[in-house]
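*Asks:* Pasting a predicted model and its sequence here:
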Amino acid sequence: MWRRQVEIHEAAGRRVAAVDLPGHGSRMGEPFSLEAARDVLDEAVASLPGPHVVVGLSLGGYLALHWAARTDRPPAAVLAASCCTQPRGAALAGYRAVAGAIERLPDRGRFLGNTMARLTLTPESALDVNAGGVPWGVMGPALAAMAEVDTLADLETIEAPIWFVNGAWDHFRTQERRFVRAAQYGQLCVVPGAGHLVSLDQPEAFARLTGLLAERTRLVAV
């Protein structure tokens, strides 16, 4: 799902590492945990030279912030997309119930995922989403782990600049102003015409924001 972003940034001379979290893509068979996710991000950062910006979308955005608040390899900046609602309470319980229902489907959600991608994304973006396999099976464990995450508390401890990037139609932007206030150096960017998958709905606009953040922090790695 990051193919187009990788192409744009590599063409601009930036070195990029697109990371598969546990339970996703090339790590589809690995069990998900917060500790395992933090280890994956530490390994990715160690593979890149110099200062770096970490970019995460949705679950990846929450985990990038969770990692940044704890790592011994602090980022120079974080771009956290589509993750401006505290993962708590009834909303999280509802998503966990939906994940459980999808997990019980005969194909574990494959048809549903393909259909949703086809209806909501461009053909190119839909292909990118499905190319690595849609990790419906990890939704339950990941959402259960998110119950332990206090993103607002994490934001208070992160000393790097944080750009919150949300699609204008994203349902995960309900607390975006509160998130910006909680961050030591927070900035909100809303992308017109985009939904939750902002990097796929508006790939060029998303890449411009990431590139601008990289330039402002004098970064060479994303």
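*Replies:* Right, received. Where do you want to start? Numbering: from 1, shown residues only.
*Asks:* switch to C-alpha atoms for all contacts and neighbour counts from now on
*Replies:* Fine.
*Asks:* how about the nearest residue to the residue most central in space within the chain, chain neighbours excluded?
*Replies:* Nearest to the mean C-alpha position of the chain, counting by CA atoms, centre = their mean, stands residue 57 at 2.0 Å. Of all residues not flanking residue 57 in the chain, residue 81 sits nearest, at 4.6 Å (CA to CA, 6 or more residues apart in numbering).
*Asks:* For the one you found, grab the count of nearby residues.
*Replies:* Using other CA atoms under 10 Å, the number of residues around residue 81 comes to 30.
*Asks:* So residue 32 versus residue 144, what's the distance?
*Replies:* The gap separating residue 32 from residue 144 is 10 Å, by CA to CA, to the nearest Å.
*Asks:* And residue 100, by the same measure?
*Replies:* 11 Å.
*Asks:* now swap in residue 98 and tell me
*Replies:* Counting by CA to CA - residue 98 and residue 144 are separated by 12 Å.
*Asks:* just residue 183 next, same as before
*Replies:* Separation of residue 183 from residue 144 (CA to CA): 25 Å.
*Asks:* out of these two, which sits in the more crowded spot?
*Replies:* For residue 183 versus residue 144, neighbours defined as other CA under 10 Å are more numerous around residue 183 (21 against 15).
*Asks:* pretty sure the more buried one is touching residue 163, no?
*Replies:* No - using CA atoms under 8 Å, residue 183 and residue 163 do not qualify as a contacting pair, with a distance of 9.6 Å.
*Asks:* What about the nearest residue to residue 68 once chain neighbours are set aside, how many residues nearby?
*Replies:* Among residues not flanking residue 68 along the chain, residue 74 sits closest, at 6.0 Å (CA to CA, 6+ apart). By other CA under 10 Å, the residues close to residue 74 number 20.
*Asks:* Spell out the residue ranges of the strands in the protein.
*Replies:* 53-57, 77-81, 162-167, 186-191 (DSSP state E).
*Asks:* let's bring in a second one:
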Amino acid sequence: MALSFREYGSGPSVVLLHAFPLDGRMWEPNVEEIADAGFSVVVPDLTGFGRSEAGPTTVGMEYMAREVSEAVASTGAAKSVFCGLSMGGYVLLRLYDIFPLAFAGMVLCDTSARADTDQKRAGREKMIESVESGGSGVLVDTLLPNLVSDTTKETNAALTSKIAAITRDQEPEAICGALRGMASRPDSRKILSDIRVPARMIFGAEDQVTTLDAAKELVEGIGSSDLEVIPGAGHFSSLEAPEAFNQSLISFLKSVYSNS
């Protein structure tokens, strides 16, 4: 098995797909409460991140999605609610496009259905050059300041230090492979109207990377969906405001599985 993953609890399945440039540890503030609510929580490290094996030079979102599918299938879950934050959301949308029958529902967090603009692709290329020459730690100063809210920076220094430490732990090859994959990912807006499972969007109110305009586009594109906005949180809403995030996710899970 190429992907390393952790499992918590028992019950109906929920799969948590982490953001760039982190790994499954980003869900540590969430997994215990979700499992205690009566769910089986599956937390993969996406291709090359954390304890997972490295992938090709360019790790496309479809490549990651297929590896996630294999990992989840190995748990025996016939259907799951998939929850993806940022890059995890890109992977989730590719996964739905390929394996829609694996979904009981979906939660898209601080992410977008749009492909990268030329400007964003150029920015990722510069980031690749920086990581290749300076290692993963360069992202701590160049990228991470934009990923948490001003509220978090002012009130939670321990969290920003944890995010920085997890970032430094990642292999430069994994970071560069994922950057190439995100830069080349297809536009997923065309599949939104085909989504036939319940969906929830959870976004930080202070997210400057994927703003509420991206959230509204997802809600408008997906029929059976709603949006919850978390005050004081930025791009890493599940880390910055875990209590509010957990409450929203658990209520959605209970709704999905009580109606299935």
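*Replies:* Cool, got the structure. Every value quoted in this text rests on a predicted model; they were computed, and no experiment measured them.
*Asks:* Next one: the residue nearest to the centre of structure 1 from residue 170 of structure 1, what distance?
*Replies:* For residue 57 of structure 1, the distance to residue 170 of structure 1 - CA to CA - is 12 Å.
*Asks:* joint contacts of these two?
*Replies:* Residues touching both residue 57 of structure 1 and residue 170 by CA atoms under 8 Å, 6 or more residues apart in numbering: residue 82.
*Asks:* Helices of structure 2, start to end?
*Replies:* 28-36, 61-74, 87-98, 118-134, 138-142, 150-155, 157-169, 172-183, 189-192, 212-221, 237-240, 242-258 (DSSP state H).
*Asks:* Can you tell me what residue 191 of structure 1 aligns to in structure 2?
*Replies:* Using TM-score structural alignment, the partner of residue 191 of structure 1 in structure 2 is residue 230.
*Asks:* Report the contact partners of the residue nearest to its match when sequence neighbours are not counted.
*Replies:* Take residue 230 of structure 2 and drop its neighbours on the chain: the residue closest to it by CA to CA, 6+ apart is residue 204, 4.8 Å away. Residue 204 of structure 2 makes contacts with 110, 229, 230, 231, 232, 233, 234, 235, 236, 237, as judged by CA under 8 Å, 6+ apart.
*Asks:* Now with 7 Å, please.
*Replies:* Listed by CA atoms under 7 Å, 6 or more residues apart in numbering, the contact set of residue 204 of structure 2 reads 110, 229, 230, 231, 232, 233, 234, 235, 237.
*Asks:* Looking at those residues, spot the one nearest residue 133 of structure 2.
*Replies:* Lowest distance from residue 133 of structure 2 to the contacts of residue 204 of structure 2 (CA to CA) belongs to residue 235, with 26.5 Å.
*Asks:* ok, so what distance separates the closest residue to the closest one other than its chain neighbours from residue 94 of structure 2?
*Replies:* Once flanking residues are discounted, residue 235 of structure 2 sits nearest to residue 207: 4.5 Å by CA to CA, 6+ apart. Note on residue 207 of structure 2: its distance to residue 94 of structure 2, by CA to CA, is 23 Å.
*Asks:* next one: residue 159 of structure 2
*Replies:* 30 Å.
*Asks:* okay, those two: which has more neighbours?
*Replies:* Set residue 159 of structure 2 next to residue 94 and count neighbours by other CA under 10 Å: residue 94 wins out with 24 against 15.
*Asks:* Quick one: map the more buried one onto structure 1.
*Replies:* Here residue 94 of structure 2 is matched to residue 66 in structure 1, going by TM-score structural alignment.
*Asks:* Tell me who's in contact with that match.
*Replies:* Applying CA under 7 Å, 6+ apart to residue 66 of structure 1 gives the contacts 151, 154.
*Asks:* Give me the nearest residue to the equivalent of residue 87 of structure 1 over in structure 2, chain neighbours excluded.
*Replies:* Counting by TM-score structural alignment, residue 87 of structure 1 lines up with residue 115 in structure 2. Once flanking residues are discounted, residue 115 of structure 2 sits nearest to residue 187: 4.3 Å by CA to CA, 6+ apart.
*Asks:* ok, now residue 83 of structure 1?
*Replies:* residue 58 (5.0 Å).
*Asks:* From residue 15 of structure 1, how far out is that neighbour?
*Replies:* According to CA to CA, residue 58 of structure 1 stands 23 Å off from residue 15 of structure 1.
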